[in-house]
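>>> Okay, predicted coordinates and the sequence, questions at the end:
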Amino acid sequence: MTTIDPKPAEPATASETGPVTSAAYRAWVLFILVVVYTFNFIDRQITGILAVPIKADLNLADWQLSLMGGMAFALFYTFLGIPIAMFADRTSRTWIMTIALSVWSLMTAVCGLAQNFWHLFFARLGVGVGEAGGVAPAYSLISDYFPPHQRARALSIYSFGIPIGSALGIILGGILTDIIGWRAAFIIVGLAGLAIAPIFRLTMREPVRGQYDSKDADRSPAKLSAVFALLRSKGSFWTLAFGAASSSMMGYGLIFWLPSFFVRSFGEQLPEFMGFLPGFLLPADPTPISYAAYFYGTILFFGGMIGIWLGGALADRFGGNNKGAYALIPAWAFVATIPFFLVGVLVDNLTFVFISFVCLQALSLVWLGPVLTAFQHLVGPNMRATASAIFLFINNLIGIGLGNFIIGLISDGLRDRFGDESLRYAILSGFGFYVLAAVLLFITAPKLKRDWVG
C-alpha cells in the first residue's frame, strides 16, 4: 500500500496503547482497514451473484430476493450503527471492529446452512448486526491517523474496499457456485473473514483521539442529544446525507440486480464475449453465472477504483481553498452518469454495455472521498463516529433497504409484459435518483464553508 507523505513536518504521534506511529505503520493501518472493508463488501454483495442459484433452489420471487439482499441486511445494520458508534466515541474502536468482523463473518457462513427464505432472511439480519460496527469506527480511526489535508485521499483509499470487495464477492460467488454450490460459497468467504479478525486485533493500535484537531477542540464524549442538536444547525449535513442516500439507492440496487440482469438478458452472449478468459479461471463446465461474475466483477473493480481515487484526489486538490468543492465534485459526477446509464441499460451490444457501466461505476463513486471527508469536518473529534453512524443510518436504510426492494418490486410488476427483460426496465426506472443526488449536492455546496469545523 502506498503511503501518503505529509506536507508539513509532523509531531511524533503516540497511540493510546502503543509506541510512536510512523509513516510505515500508518500505511499498514490503511492496508488492514482496506482488507477488513473488503471482507465487509464481499459478505455484503456476494448475494448479488448468488441470487440466481438461490432463486432457483429456494423457488423465490424477485421481491423476496430483494428483501433478502436489502432490507434483511439493512434493518439491524442501520439501527444498531448509532449506539455502536456512540460506544466507539467512548472506548476502543479497534476492539469494536474486531468483534464486528467476527460476527458478520460467522453469520455469512451461517447463510450457507439456510433451507428456506426465512432461514436466509434471519441469517442476513445477523450479517447486518455485525457490519453495524464495521464502518463508522473506521472513519473515526482514519481521521485520527491522518491530518486534514490528507483525509480525502486516505478515506478514498479506505473506500477501495468497496470495489475490491464487491468485485471479489461477485467473482468468487459466481465461480464457487458453479464448482461447489451457493451454500459452500457463503461458508468459505465467511470462514476467511473469521481468519482475518485476530490479525486485525493484534496489529491495529488505538490512536490518540483528535490528535490532528485544534487544541481547544472538545474531546469529551458527547451525548446523542448533543450530536443531534449540533447537526440540526448544519443544513449541509442533511443535504449531503440524503444526496448520498439517493445515489446509494441505485448504487446498491445495481450491485444486487445487475448480475441477474446480465444473466437474463445477455446469457447467450456472455460466453463468447468473455471467451478470452484462460481455462484455469473457469469451472470445468461454466454456466452464464461464471461469465457474468467476471464481466460485472471487472466493471466493479476498474470503474470503482478509478472513480474513488479520482474523487479523493480532486477533493484534496481543490477543497483546501473552496470547501464547496467537496459537494460540487460529486454533484457534477452524478450529472455525468446519466448518458452512460441510459446507454448501458438500453443497448444490446455487450461492448457498449461494458464501457458504459465502467464509466457509470467510476462516476457514481466519485462522491465517497469528498463527502466522507466533509462529514468528518462538520463535527468535532468527540462526535465523529456517532455523526458518521447517523449518516450511515440515512444512507443505508434508504440505499440498501429501498434500492434493492423497489427494483425487485417493479421487475415483478413488469414480468407479465416483458418477461426476463422486465429487470432491464426496472433498472432503467431508477436513473432519476442520480439526478436527485446531484441536485441535493449542488444545494449543499454553498453551505459547507459556514458549517466547516477545523
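In hand now; what should we look at?
>>> Only C-alpha atoms from now on, for both contacts and neighbour counts.
Will do.
>>> measure the residue nearest the centre of the chain to V347 for me?
Per Cα atoms, centre = their mean, the C-alpha nearest to the average position across the chain is that of I162, at 4.7 Å. For I162, the distance to V347 equals 27 Å [Cα to Cα, to the nearest Å].
>>> same check, this time on C111
36 Å.
>>> more neighbours, these two?
C111 (24 against 12; other Cα atoms under 10 Å).
>>> Quick check: L172 vs W332, distance?
Counting by Cα to Cα, the gap from L172 to W332 is 34 Å.
>>> Now do the contacts for G380.
A217, D218, R219, V453 (Cα atoms under 8 Å, 6 or more residues apart in numbering).
>>> again, only using 10 Å
Taking Cα atoms under 10 Å, 6 or more residues apart in numbering, we find G380 in contact with G210, D213, S214, A217, D218, R219, A222, V227, A387, V453, G454.
>>> Give the other helices and strands that the helix or strand hosting A385 contacts.
Assessed by DSSP states H and E, A385 sits inside helix 384-418. Using 3 or more Cα pairs under 10 Å, 6 or more residues apart in numbering; DSSP states H and E as the contact test, the elements touching helix 384-418 are helix 62-66, helix 72-88, helix 136-145, helix 224-232, helix 235-266, helix 368-376, helix 422-428.
>>> In TSV: these, plus mean neighbour count and distance to V20.
Converted to TSV, these look like this (neighbours: other Cα atoms under 10 Å; distance: least, Cα to Cα, whole Å):
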stretch	mean neighbour count	distance to V20
helix 62-66	23	47
helix 72-88	24	22
helix 136-145	25	12
helix 224-232	14	31
helix 235-266	24	34
helix 368-376	26	24
helix 422-428	22	50
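>>> got another, please set it beside the one above:
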Amino acid sequence: MSASNKRAFVFTCLGLGLVFADQNLLAPNLTAIANDLNLSPNERDYKLGGQIAFAFFLLGAPAAVLIGSMADYYPRTKLFAWTMLLGSCPNVLAWMPGVTTFGQLYWLRALTGIAVGGAAPLTYSLMSDLFPPSERTKMSAVTGLSMTLGIVCGQAIAGFLGESYGWRLPFAVVAIPAICVAMVLMFFVEEPERGAMEAPPDEEASLEQDATAAKMYARKLHGIVSVRTVALFLAQGVSGCVPWSMINTFFNDYLAQDKGLGVKQSTSMLILFAVGGMLGTIWAGWYGQILFNNKPENVSIFMGSSAIVGVFPVAYLVLANYDNSASDIAIKSILSFISGGIASCVGVNIRALLLNVLHPMNRGTAFSLFMLTDDLGKGFGPLVVAGFVAAFGRETAFFISVLFWIPCGCLLAASCYTLKRDLQTAAARYQTERAEENRSVRLD
C-alpha cells in the first residue's frame, strides 16, 4: 500500500471512530440533561431516550442512501470531511450554554444523526479502493472495530466527564478532534483511484451499466427478499433492535439512577459489556467459521441459541438489587462482560452468512438494505422502549424489552431450514439474474 493510501486508511478509520463516538453521548447523563432542561422523569425517557433517538437514526437512514449514492460520483475524502463537519458542528453548539430547550437539542442531535448515517457507506466505498478483494474481510473487521471503539470511547467520555464537569463538555471533547481530522481529510488526504483494486470490466458488465437504474434496483430488491434466509435475517432485526435500544439508550442511566450505582460506576459496567462484545465478536467469528465449514446449518442454531441465552444474564442485570459492595459490583461486572460476549455472537455471523447466500451482483444492495433496516430499528426501538416505560415503569419495561431477543433467536434458528438450499442455489440465481438483466438491456 502506498503512503497516500495508508494515510487515507488511517484517517478514515480515525474519522469513523470519532463520528460514532457521538452516538451514545447522551446515554450516561439522561437524568442530568433532563434536570437541566426542566424535563420530568417521564419526559426524560420518552423525549431524551425515545424521540431524540428516533430523529437521530430516522434521519440517518435516508442519509445513508443519499450520501452513499453521492460517493459513486464525488470525491469521497471530501464528502467524508463535510459529513464529519455536519456531525461535529452541532456538537460544538450543544456544548454552549445557549442550548436550553429540548427542541434545540433535538435538532442538533438529528443533524449529528445524518453524519452517523452517511459515514458508514462512505467509508466502505473508500476502503474498497484501498484493499483488493482478498483483503477486504480484514478491512471490514478493522472498520467495524473503529465504530465499536468510537461508541465505547464516547460513552466513557460522557460518563466520566459528565458527572464532574457537566453533560455538555463531552460534546466538545468529541467534536474538536473530529473537526481536526475533517480538515486533514479535506486538504491533506488524496482521493484513491476509483476501481483501482477491481478487475477490468467485461462486456456483460458494460451492458449492465446501460440498463436503467430503476429497473436494476427493483430487480435486485426482488432477488434479495426472495431469498428465504435473507427474509428471516431482516425479520429478526425487528425484534432484535428492542433490547439493543434499551441497552444503548437507557441502561446506563438506569443503573446510575434507579439502581444507585452512580454515573461513573454504571459507565464502567457498560464499558465492560462493550469489551466483552468485542472479544465475543472475535471468538464468535472464529467459531462460526468452524461450524460453517463443517455444517452451515449449525451456524443458524448457534446464532439463535446465543440470542436466547443472552436474555438471562441481561434480564438478571435489569432485575437484580445492587448493594454497591465490592463483591457485588465485581459479580455484576463479570456478568456484564459475559453478557456482552454472548450478545455479540449474532452480528459477526449473520453478516458472513448474508455474503454467502447472496451472489456478487446483489451484495452491495443487500448490505445497504440491511443497514437501512438497522437504522430504522435503532430509531423505532427507543420509542418502543419508552412506550413500555410509560406503561409499566422502567424495571418492568426493560425486562420486557430484553425478552424480544427470544423471537429474534427463534427466527435465526429457523434459518437452519433454509440456509442449505439458499447456499446451493446462490450460483444458479447469479447466472439466471445476469442472463435476465442482459436480455432486458438488449430489449431496451
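Looks like it came in fine. Owing to the predicted nature of the structure, the values given are computational and were not obtained by experimental measurement.
>>> what's the TM-score for these two chains?
Once superposed, the chains reach a TM-score of 0.79 (TM-score structural alignment, normalised by the length of the second structure), with 404 aligned residues with a Cα RMSD of 3.2 Å.
>>> that older thread, I figured the residue nearest to the centre of the first structure was touching F302, is that so?
No. With contact defined as Cα atoms under 10 Å, I162 of the first structure does not count as touching F302 (11.5 Å).
>>> From R109 of the second structure, how far off is the residue lying closest to L376 of the second structure once chain neighbours are set aside?
Excluding the flanking residues, the one nearest L376 of the second structure by Cα to Cα, 6 or more residues apart in numbering is L58, at 5.8 Å. The spacing between L58 of the second structure and R109 of the second structure, counted by Cα to Cα, is 11 Å.
>>> Overlap in contacts, the two.
Residues touching both L58 of the second structure and R109 (Cα under 10 Å, 6+ apart) are I52.
>>> picking up where we left off before, in which helix or strand does the residue nearest to the centre of the first structure reside?
helix 161-180.
>>> Next secondary structure element downstream of that helix?
Note on helix 161-180 of the first structure: by DSSP H and E, the next helix or strand toward the C-terminus is helix 182-203.
>>> same for that next one, what does it pack against?
helix 23-58, helix 93-111, helix 161-180.
>>> Any chance of CSV for these, columns distance to R153 of the first structure?
Formatted as CSV, those follow (distance: least, Cα to Cα, whole Å):
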stretch, distance to R153 of the first structure
helix 23-58, 11
helix 93-111, 21
helix 161-180, 14
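>>> Select, out of the ones you listed, the one closest to L258 of the first structure.
helix 23-58 (7.8 Å; Cα to Cα).
>>> Of all the residues in the closest one, which ones are buried?
Going by neighbour count (16 or more other Cα atoms under 10 Å), the buried part of helix 23-58 of the first structure is 25-54.
>>> Tell me the spatial nearest neighbour of A192 of the first structure, not counting adjacent residues.
Among residues not flanking A192 of the first structure along the chain, S105 sits closest, at 7.8 Å (Cα to Cα, 6+ apart).
>>> so what's the residue mapped onto the one you found from the second structure up against?
Here S105 of the first structure is matched to S88 in the second structure, going by TM-score structural alignment. The neighbourhood of S88 of the second structure, defined by Cα under 10 Å, 6+ apart, consists of 18-19, 22, 82, 94, 108, 111-112, 115, 171-172, 174-179, 182.
>>> Among those residues, name the buried ones.
Buried members of the contacts of S88 of the second structure, counted by 16+ other Cα under 10 Å: 18-19, 22, 82, 94, 108, 111-112, 115, 171-172, 174-176, 178-179, 182.
>>> re earlier: and the helix holding I162 of the first structure, how far from the second structure on average?
For helix 161-180 of the first structure, the mean deviation from the second structure after alignment is 2.1 Å (mean Cα distance after the TM-score superposition for the first structure).
>>> Which elements pack onto that helix?
helix 23-58, helix 182-203, helix 235-266, helix 288-318.
>>> make it 6 Å
Secondary-structure packing of helix 161-180 of the first structure (3 or more Cα pairs under 6 Å, 6 or more residues apart in numbering; DSSP states H and E): helix 23-58, helix 288-318.
>>> so which of those helices gets nearest G408 of the first structure?
Using Cα to Cα, the nearest of those to G408 of the first structure is helix 23-58, at 11.7 Å.
>>> Centre of the chain to the closest one, how far?
9 Å (Cα atoms, centre = their mean, to the nearest Å).
>>> tell me the angle it makes with helix 136-145.
160 degrees (axes from the mean of the first three to the mean of the last three Cα atoms, to 10 degrees).
>>> if we can go back for a sec, what sits against the residue nearest to the centre of the first structure?
Applying Cα atoms under 6 Å, 6 or more residues apart in numbering to I162 of the first structure gives the contacts F41.
>>> again, 8 Å this time
Taking Cα under 8 Å, 6+ apart as the test, what I162 of the first structure contacts is Y37, T38, F41, G304.
>>> Now check the second structure for the residue matching the third one.
Same thing as F41 of the first structure. F41 of the first structure maps onto F20 in the second structure, by TM-score structural alignment.
>>> thought its match was touching A115?
No. If you go by Cα atoms under 8 Å, F20 of the second structure and A115 don't touch, sitting 9.0 Å apart.
>>> Mutual contacts of those two, please.
Going by Cα under 8 Å, 6+ apart, no residue sits against F20 of the second structure while also sitting against A115.
>>> Could you report the neighbour count for the residue nearest to L169 of the second structure when sequence neighbours are not counted?
In space, and not counting its chain neighbours, L169 of the second structure is closest to W95: 5.8 Å by Cα to Cα, 6+ apart. W95 of the second structure: 18 surrounding residues under other Cα under 10 Å.
>>> Report the separation between W95 of the second structure and L30 of the second structure.
From W95 of the second structure over to L30 of the second structure the distance is 15 Å, taken as Cα to Cα.
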